[in-house]
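Trainee: Turn this into a structure:
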Amino acid sequence: MSEERRLAVLRAIVEDYVHTREPVGSRVLTERHGLGVSPATIRNDMAALEDAGYIAQPHTSAGRVPTDKGYRLFVDRLAEVRPLTTPQRRAIETFLSEAVDLDDVLGRAGRLIAQLTGQVAVVQYPSLRLSGLRHLELVPVGGRRLLVVVITDTGRVEQRYLDVVGRPGQGAAVTAVETDAGALPGGGCDEPVLDEGSLGELRARLNAAAAGKRLSELPAAFVRVVGDLAPDLAPLARGVADLVVDTLGAEREERIVLAGTANLARAEMRFEQGLSPVLEALEEQVVLLGLLTEMFADPRGPRSDGESETETSWGESGVGVRIGHESRLDGLTEASVVASGYGSDGDTVAFLGSIGPTRMDYPGTIASVRAVARYLSRVLPN
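Mentor: Have a look, this model is predicted:
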């Protein structure tokens, strides 16, 4: 049997099944795809593909449907990513460029992916662990409290409070108070202990030390700042530095945006095991984040012994694909995840993607995810 013809038959089966959602027979392939051989020859090719595990017969007298292994071969070797149309590209760029802040741009990115693919979109907030410090602001509040505003290079804003006891020059001590910016901690407004001169100097030194550095580099940079300051400012500087590092490194702050969940209820999104397992998997945001992070390291997923080493590479396409059981998540055994990283200045700071049935339009989904990731990278703060 011709290897090229076998691949052509598999491509035709995948494309027809994705389009019709019905098992594909040899006669249909002959009529629709002009493969240039008889139905009997195509049946022989289909039997070989079935023996190799690329297609399966769901029930007697039915046509064939792709397996996870068949979809994988299709994605790795057969799928041709369709470029978006000029109107689609312009619509994406315009829609994202109109966002007013980080929350808005990520929400818009999710809605775009869901609309373009007709599936569920997942967009990770820029990881604080992968972010750098763009600017640090110190604002005295109520005399004895300091509002520390951390602005990352991805536009994310985090706000924390420090309680300050004593005065610079008198061995000031600090205590971190983790509260939302809108909820000022309680306590009396005693005589101010923080003067603008000291805060201005501390602010300038910490910002200068953090310029162009990632989280992993900040502790050492801040240690040098504390060591160079006069003893009266050192405790306050150490407290602010520790709070900034803890804030940027806090895994509890990782979160995602989901959009298009209602798309799962559409008839064409049918799952054999029902919708509940998929919805439950989507609710496990920590698990989803772990999957996206793992895909960055190995976009193709675990390979069985003797299986081809061919894989969809993040380096080449910028998009990773996990199909069915490759995700190793019970709720997503009938689903595929197509994801890409995004970030400014060529640095990946987070991931986004689309989740739908394994019977998805892979070329269209890959193109949509890749396009939104690229445009999102462009509109992020530089």
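
Trainee: alpha carbons only for contacts and neighbour counts from here, please
Mentor: Will do.

Trainee: who's in contact with residue 204?
Mentor: By C-alpha atoms under 8 Å, 6 or more residues apart in numbering, the contact set of residue 204 is empty.

Trainee: check which helix or strand covers it.
Mentor: According to DSSP states H and E, residue 204 maps onto helix 196-210.

Trainee: what residues are up against the closest residue in space to residue 345 that isn't next to it in sequence?
Mentor: Once flanking residues are discounted, residue 345 sits nearest to residue 382: 7.0 Å by C-alpha to C-alpha, 6 or more residues apart in numbering. Contacts here follow C-alpha under 8 Å, 6+ apart; on that basis residue 382 touches 153-154, 344-345.

Trainee: What's the separation between the closest residue in space to residue 373 that isn't next to it in sequence and residue 336?
Mentor: Using C-alpha to C-alpha, 6+ apart and skipping residues adjacent in sequence, the residue nearest residue 373 is residue 342, 5.4 Å away. To residue 336, residue 342 is 20 Å away according to C-alpha to C-alpha, to the nearest Å.

Trainee: another one to check against the first:
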Amino acid sequence: MQTGPQIGEREREILTAIVETFIATGEPVGSRTLARANREGLSPATIRNVMADLSDAGLLEQPHTSAGRVPTTEAYRYYVEQLTGKARLSDEDENIIQGSLHGIADVQEFMERTSHVLSLISHNVGVAVAIGGPKNALEHVYFSRLGDQKVLAVLVTRSGLVRDRVLRLDLPQSELDAAARFINENFRGWTMEALRTELARLLEQERSEYDRLMVSVEQLYRQGALAGDDTAQVVYVEGAANLVAGEQDRQRLQELLKTLEEKQKMVDLLGAYLDAKQEAVRVVIGLDQALPSMRNFVLIGAPARVGGEVMGSLAVIGPTRMDYQHAITTVSYIARLFDKVLNESE
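Mentor: As a prediction, this is how the structure comes out:
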């Protein structure tokens, strides 16, 4: 994170008070309001002088001549830098998170609940993206003949996800068992995308050398026995209603809601700002580089890992006037919990 403006201790305390007061009230902050809460007993006149210096430094702006000051984007960035490493999750929030996510063994279910919990605690939008990876790799397949022209295909992934579908095929059980054995022995642990790619290559290359086994495997493959959406990024978004209450600009609200509905844009947004190699929570203030309509919004996010493997990402998205401490600690805690819970479920 870039180093913020170099300001003194008094300026830092007053800027922090302005940011936190504005986050809480949404109203421009005046010197009299700050003087009443100031621990050093500074007069309104002294505080006005400090606020003028902060304005000159680009950290405060005045929306109206007679109004108090509000933080600039640079002020929020500076404020977040001061929070780094100091914020702690409350016991109440920790209990909410633990109660919502305890006992989950499936990546996608964890992510779905995560978007809800992030929204609930931050009062903003919670976003979680689950991607394919080793946890969604093949554990085993099983084929069972149900009758004439009917075969049940059951596919189990390492995350514990079970998919089954009925195929229109007429193969004896002995050939179905042989096909399942071939796939399980050769492709257990492969991601589904890699499995399908390799199987298609084998079927094409060895077309002239088919034996009965490969004929059966091809028929099962062509009928979709190994199909699935596991390589797609599954996106969970919750809490758009939290933004409706605080957004006065109707046109900007419509643009924002449209963005949240377009799941691929949310994937692109998280992909633009979250690095799979990062260890800590990242706070991005001003998202216009990826989406111009989100210039005055903030993303607080982190990768979701199991061991060293990235399985997705999670984030809170909201206006610049948000409770950063709450959001940062929540994202950080859930990212760590993701690794712990999913590792224990193995």
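
Trainee: so where do the strands sit in the second structure?
Mentor: For the second structure, the strands defined by DSSP state E occupy 60-61, 70-71, 125-130, 138-147, 150-157, 162-167, 234-238, 282-285, 297-306, 309-319.

Trainee: Which parts of the stretch 251-382 of the first structure are helices?
Mentor: 276-283, 285-297, 314-317, 362-379 (DSSP state H, counting those that start in this stretch).

Trainee: Of those helices, which is nearest residue 92 of the first structure?
Mentor: helix 362-379 (7.0 Å; C-alpha to C-alpha).

Trainee: Show me what that closest one packs onto, helices and strands only.
Mentor: helix 86-97, helix 102-117, strand 319-323, strand 335-342, strand 350-357 (3 or more C-alpha pairs under 8 Å, 6 or more residues apart in numbering; DSSP states H and E).

Trainee: Redo those as a markdown table? Include mean neighbour count.
Mentor: As requested, these are arranged in a markdown table below (neighbours: other C-alpha atoms under 10 Å):
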| stretch | mean neighbour count |
| --- | --- |
| helix 86-97 | 14 |
| helix 102-117 | 21 |
| strand 319-323 | 27 |
| strand 335-342 | 27 |
| strand 350-357 | 27 |
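
Trainee: between those, which gets nearest to residue 297 of the first structure?
Mentor: Residue 297 of the first structure lies closest to strand 319-323 among those, at 9.6 Å (C-alpha to C-alpha).

Trainee: residues in contact with the closest one?
Mentor: By C-alpha under 8 Å, 6+ apart, strand 319-323 of the first structure touches 68, 71-72, 295-296, 298-301, 312-314, 333, 335-341, 358, 366, 369-370.

Trainee: what about the residue nearest to residue 373 of the first structure, distance to residue 76 of the first structure?
Mentor: 22 Å.

Trainee: Could you do residue 48 of the first structure as well?
Mentor: Here residue 48 of the first structure is placed at a distance of 19 Å from residue 76 of the first structure (C-alpha to C-alpha).

Trainee: State the number of residues packed around residue 160 of the second structure.
Mentor: Number of residues near residue 160 of the second structure (other C-alpha atoms under 10 Å) recorded here: 18.

Trainee: Isn't it up against residue 109?
Mentor: No - Residue 160 of the second structure is beyond contact range of residue 109, at 10.8 Å (criterion: C-alpha atoms under 8 Å).

Trainee: before we move on, back to that, how about the contacts made by the aligned partner of the residue nearest to residue 373 of the first structure in the second structure?
Mentor: Mapped onto the second structure by TM-score structural alignment, residue 342 of the first structure lines up with residue 304. By C-alpha under 8 Å, 6+ apart, residue 304 of the second structure lies in contact with 310-314, 335-336, 338-339.

Trainee: next one: residue 79 of the second structure
Mentor: 16, 19.

Trainee: same thing with residue 232 of the second structure?
Mentor: Residue 232 of the second structure neighbours (C-alpha under 8 Å, 6+ apart): 131-132.

Trainee: and if you look at residue 299 of the second structure?
Mentor: 282-285, 287, 315-318.

Trainee: one step back: show me the one of the strands of the second structure that comes nearest residue 205 of the second structure.
Mentor: From these, taking C-alpha to C-alpha, the stretch that ends up closest is strand 138-147, at 23.1 Å.

Trainee: buried residues in the closest one?
Mentor: 138-145 (16 or more other C-alpha atoms under 10 Å).

Trainee: Just send these back as JSON lines, with distance to residue 267 of the second structure too.
Mentor: Output for these, formatted as JSON lines (distance: C-alpha to C-alpha, whole Å):
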{"residue": "138", "distance to residue 267 of the second structure": "24"}
{"residue": "139", "distance to residue 267 of the second structure": "27"}
{"residue": "140", "distance to residue 267 of the second structure": "29"}
{"residue": "141", "distance to residue 267 of the second structure": "30"}
{"residue": "142", "distance to residue 267 of the second structure": "33"}
{"residue": "143", "distance to residue 267 of the second structure": "35"}
{"residue": "144", "distance to residue 267 of the second structure": "38"}
{"residue": "145", "distance to residue 267 of the second structure": "40"}
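
Trainee: ok, of the residues you listed, which one's closest to residue 246 of the second structure?
Mentor: residue 138 (45.1 Å).

Trainee: Now which residue in the first structure aligns to that closest one?
Mentor: Per TM-score structural alignment, residue 138 of the second structure is aligned with residue 133.

Trainee: Let me see the contact set for its match.
Mentor: Residue 133 of the first structure touches 150-153, 210-215, counting by C-alpha under 8 Å, 6+ apart.

Trainee: How about the contacts made by residue 80 of the first structure?
Mentor: Applying C-alpha under 8 Å, 6+ apart, the residues near residue 80 of the first structure are residue 363.

Trainee: same thing but at 10 Å, please
Mentor: By C-alpha atoms under 10 Å, 6 or more residues apart in numbering, the contact set of residue 80 of the first structure is 74, 362-364, 366-367.

Trainee: Perfect, that will be all.
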